[in-house]
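J.: just coords:
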């Protein structure tokens, strides 16, 4: 396989110390910037060869084999069309892109959302991101959750950040408004898995994956609580499922929420403000990580969007009106 212009090429001999190891393990140690699954895929595609052959990943190596990898330049998913959109970029360097996602923006194409997603926008912003899994998206936010997230710009950065997520060294803090008045903060340690009947939902299930959420009170209102949540794990819908589990579901959550809590003698304006908030009250406020290239500790924050600020203002006004 010939290398196209500007392609990343790795050409080297496996060390003698690799003797006796499985090929996939030896490759992962020799090419730490790429995940084992990615190396396996390239081996199957012929982009990675061992002594000009493509043996099975479980094959034992003897050490000294010539490894040649031509990193494919073809997009990871050619079906994702570039679409120009305005991106609110908070930070960018050669390895990562940190941005503030608005509520309503889907992360990547899927059933019913083949276009108009963040992934489409990322591929248009930087065509090199097309070669990365989901254009470098490392972690996801629900469509109607606003806030901060990180995108990797290189394979090495993507692998490192995914590893950091798994090792729980990436800090993610959210702000939310729950229905009900909490007495104090706490934490939820309850496993999450797909709902046994409704596969679009998640649920607390004993056989699920570990999920831990810490929450603390920022401010109490007459029938709601403004809270801050910190994730230890990153399961689908985790905060929404966990807060519903402890009977403080997020205001506006169409899936895990409950009927609006309307305090006694609530004004028409306040009721209108609550009914007018058409999404779950959840915002990814802070992101902290170790830079995958420099090792520097970095942290960013995304301001609350206008609808979230208006909701808090309405809650505060109702509390003042009733002497709370």
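T.: Noted; the coordinates are in hand. Just so you know, these numbers come straight off a predicted model, no measurement behind them.

J.: switch to C-alpha atoms for all contacts and neighbour counts from now on
T.: Fine.

J.: quick one: stretch 180-200 to chain centroid distance?
T.: Mean-position distance between stretch 180-200 and its chain equals 18 Å (C-alpha atoms, centre = their mean, to the nearest Å).

J.: buried residues in it?
T.: Within stretch 180-200, the residues scored as buried using 16 or more other C-alpha atoms under 10 Å are 180-182, 187, 190-194.

J.: end to end, how far does that stretch reach?
T.: 26 Å (C-alpha to C-alpha, to the nearest Å).

J.: equivalent analysis for stretch 159-173, please.
T.: One end of stretch 159-173 to the other measures 22 Å (C-alpha to C-alpha).

J.: what sits up against that stretch?
T.: By C-alpha atoms under 8 Å, 6 or more residues apart in numbering, the surrounding residues in contact with stretch 159-173 are 33-35, 138, 152, 228-233, 284-290, 292.

J.: buried ones among those?
T.: Buried residues within the contacts of stretch 159-173, counting neighbours by 16+ other C-alpha under 10 Å: 34-35, 138, 152, 228-233, 284-290, 292.

J.: inside strands: which ones of the residues you listed?
T.: 152, 228-231, 284-290 (DSSP state E).

J.: contacting residues around stretch 227-234?
T.: With C-alpha under 8 Å, 6+ apart as the test, stretch 227-234 has contacts from 165-166, 168, 171-178, 210-219, 239.

J.: take the one below as the second:
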């Protein structure tokens, strides 16, 4: 948990001056992260900075725990204060690539994009290039001096919709602070298997699955996570939900909805195997069986502009494949009513 009393001059863990060169953060180790490696605690606490970059900062002495340097593998304990003050160097392991971007809004501080399905947000194992981060560095080369090219939150590879990018370090600090304070409004459309009776709120901790390490799960020692949902439309055997995130854990919507027995259509990882309703037409059966991704679309985004201080909101149309599937479901629900 970031301790504002120990942060930069603005109380948000952001540098007062010069904003374009330094990155400062002070973190008091939460009891839930006690006895873990220093680099792991930093990666969890500052997810917008890559773990490799954090490890490099630790190795170069730019990170101290209770005033003393530590190694990446050293354990930290509840109540200790991790202080980070580092120079932001241009990204060297991610090259600009000419990849088309659907830009919804852009000014000197922020960039809002409508991400298509299949686009990975930043390089990772198995995806060294061809990512949104590569595209952003080509679109705006100055993003090389902003952590993770300005990416402050993520969408899964096959989730479509709105994502905001910080174009300056000041904007980066502002957006991270808003996300931590839960002041960024993120609304999704999610198509679930099963007929949801009413809306609700799911509060359940999320962490790595105990046996399937590439998956997330609701686990006792996971990180706090909360999701709100309401019913938008019901079909035979399926429900369209509006889902709002209070927190932003990996795969949060997919894991939470699966935990209440309503997995997303197309989500093979978390149990969304096709379950066509009885007497469904061949066209609908085929559409449900071949839908290639989780049916999840980030439709609305709202935040406070980093310098103007005004509230800004954006909305994008449903992704075409999602819209087509909804059209089939609506047609058959009317036909069978």
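T.: That came through fine. Bear in mind the structure is a predicted one, so any value in this text is a computation, not a measurement.

J.: quick revisit: adding secondary structure, write the buried residues of stretch 180-200 of structure 1 out as TSV.
T.: Shown next, in TSV, are the buried residues of stretch 180-200 of structure 1 (DSSP: H, G, I helix; E, B strand; the rest coil):
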residue	secondary structure
180	coil
181	coil
182	coil
187	strand
190	coil
191	coil
192	strand
193	strand
194	strand
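
J.: of these, closest to residue 115 of structure 1?
T.: When the buried residues of stretch 180-200 of structure 1 are compared for distance to residue 115 of structure 1 (C-alpha to C-alpha), residue 194 wins out at 25.7 Å.

J.: gap between the closest one and residue 282 of structure 1?
T.: 21 Å.

J.: repeat that for residue 306 of structure 1.
T.: Remark: distance between residue 306 of structure 1 and residue 282 of structure 1 (C-alpha to C-alpha) = 13 Å.

J.: and residue 174 of structure 1, by the same measure?
T.: Taking C-alpha to C-alpha, one finds residue 174 of structure 1 at 7 Å from residue 282 of structure 1.

J.: higher neighbour count, these two?
T.: Neighbour totals were compared for residue 174 of structure 1 and residue 282, and residue 282 leads with 29 against 21 (other C-alpha atoms under 10 Å).

J.: which non-adjacent residue is nearest the alignment partner in structure 2 of the more buried one?
T.: Aligned by TM-score structural alignment, residue 282 of structure 1 pairs with residue 296 of structure 2. With sequence-adjacent residues excluded and distances taken as C-alpha to C-alpha, 6 or more residues apart in numbering, residue 296 of structure 2 is closest to residue 190, at 4.7 Å.

J.: now do residue 125 of structure 1
T.: Nearest residue to residue 125 of structure 1, sequence neighbours excluded (C-alpha to C-alpha, 6+ apart): residue 84, at 7.0 Å.

J.: structure 2: which residue goes with that neighbour?
T.: By TM-score structural alignment, residue 84 of structure 1 lines up with residue 98 in structure 2.

J.: what is the aligned counterpart of residue 306 of structure 1 in structure 2?
T.: Matched by TM-score structural alignment, residue 306 of structure 1 corresponds to residue 320 in structure 2.

J.: residues near that match, how many?
T.: By the measure other C-alpha under 10 Å, the count of residues near residue 320 of structure 2 is 10.

J.: how about the one 5 residues further on?
T.: Per other C-alpha under 10 Å, the neighbour tally for residue 325 of structure 2 reads 16.

J.: quick one, what contacts the residue nearest to residue 296 of structure 2?
T.: Residue 190 of structure 2 sits in contact with 240-243, 264, 295-297, where contact means C-alpha under 8 Å, 6+ apart.

J.: what's the match for it in structure 1?
T.: Match for residue 190 of structure 2 (TM-score structural alignment): residue 176.

J.: helix or strand for its match, which one?
T.: strand 171-179 (DSSP states H and E).

J.: then residue 53 of structure 2?
T.: Using DSSP H and E, residue 53 of structure 2 maps to helix 51-59.

J.: so which elements touch that helix?
T.: When contacts are defined as 3 or more C-alpha pairs under 8 Å, 6 or more residues apart in numbering; DSSP states H and E, helix 51-59 of structure 2 sits against helix 38-45.

J.: check the offset of the helix it packs on from the chain's centre.
T.: The answer for helix 38-45 of structure 2 is 17 Å, by C-alpha atoms, centre = their mean.

J.: how about residue 127 of structure 2, what's its match in structure 1?
T.: Checking TM-score structural alignment: residue 127 of structure 2 goes with residue 113.

J.: let me redo that: residue 267 of structure 2
T.: Residue 267 of structure 2 maps onto residue 253 in structure 1, with residues paired by TM-score structural alignment.

J.: check residue 144 of structure 2 too.
T.: With TM-score structural alignment as the criterion, residue 144 of structure 2 matches residue 130.

J.: which helix or strand contains the closest residue to that match other than its chain neighbours?
T.: Closest residue to residue 130 of structure 1 apart from its sequence neighbours, by C-alpha to C-alpha, 6+ apart: residue 75 at 4.6 Å. Under the criterion DSSP H and E, no helix or strand holds residue 75 of structure 1.

J.: residue in structure 2 matching residue 75 of structure 1?
T.: Using TM-score structural alignment, the partner of residue 75 of structure 1 in structure 2 is residue 90.

J.: who touches that match in this structure?
T.: Residue 90 of structure 2 is in contact with 144-146, counting by C-alpha under 8 Å, 6+ apart.

J.: perfect, I'm done here.
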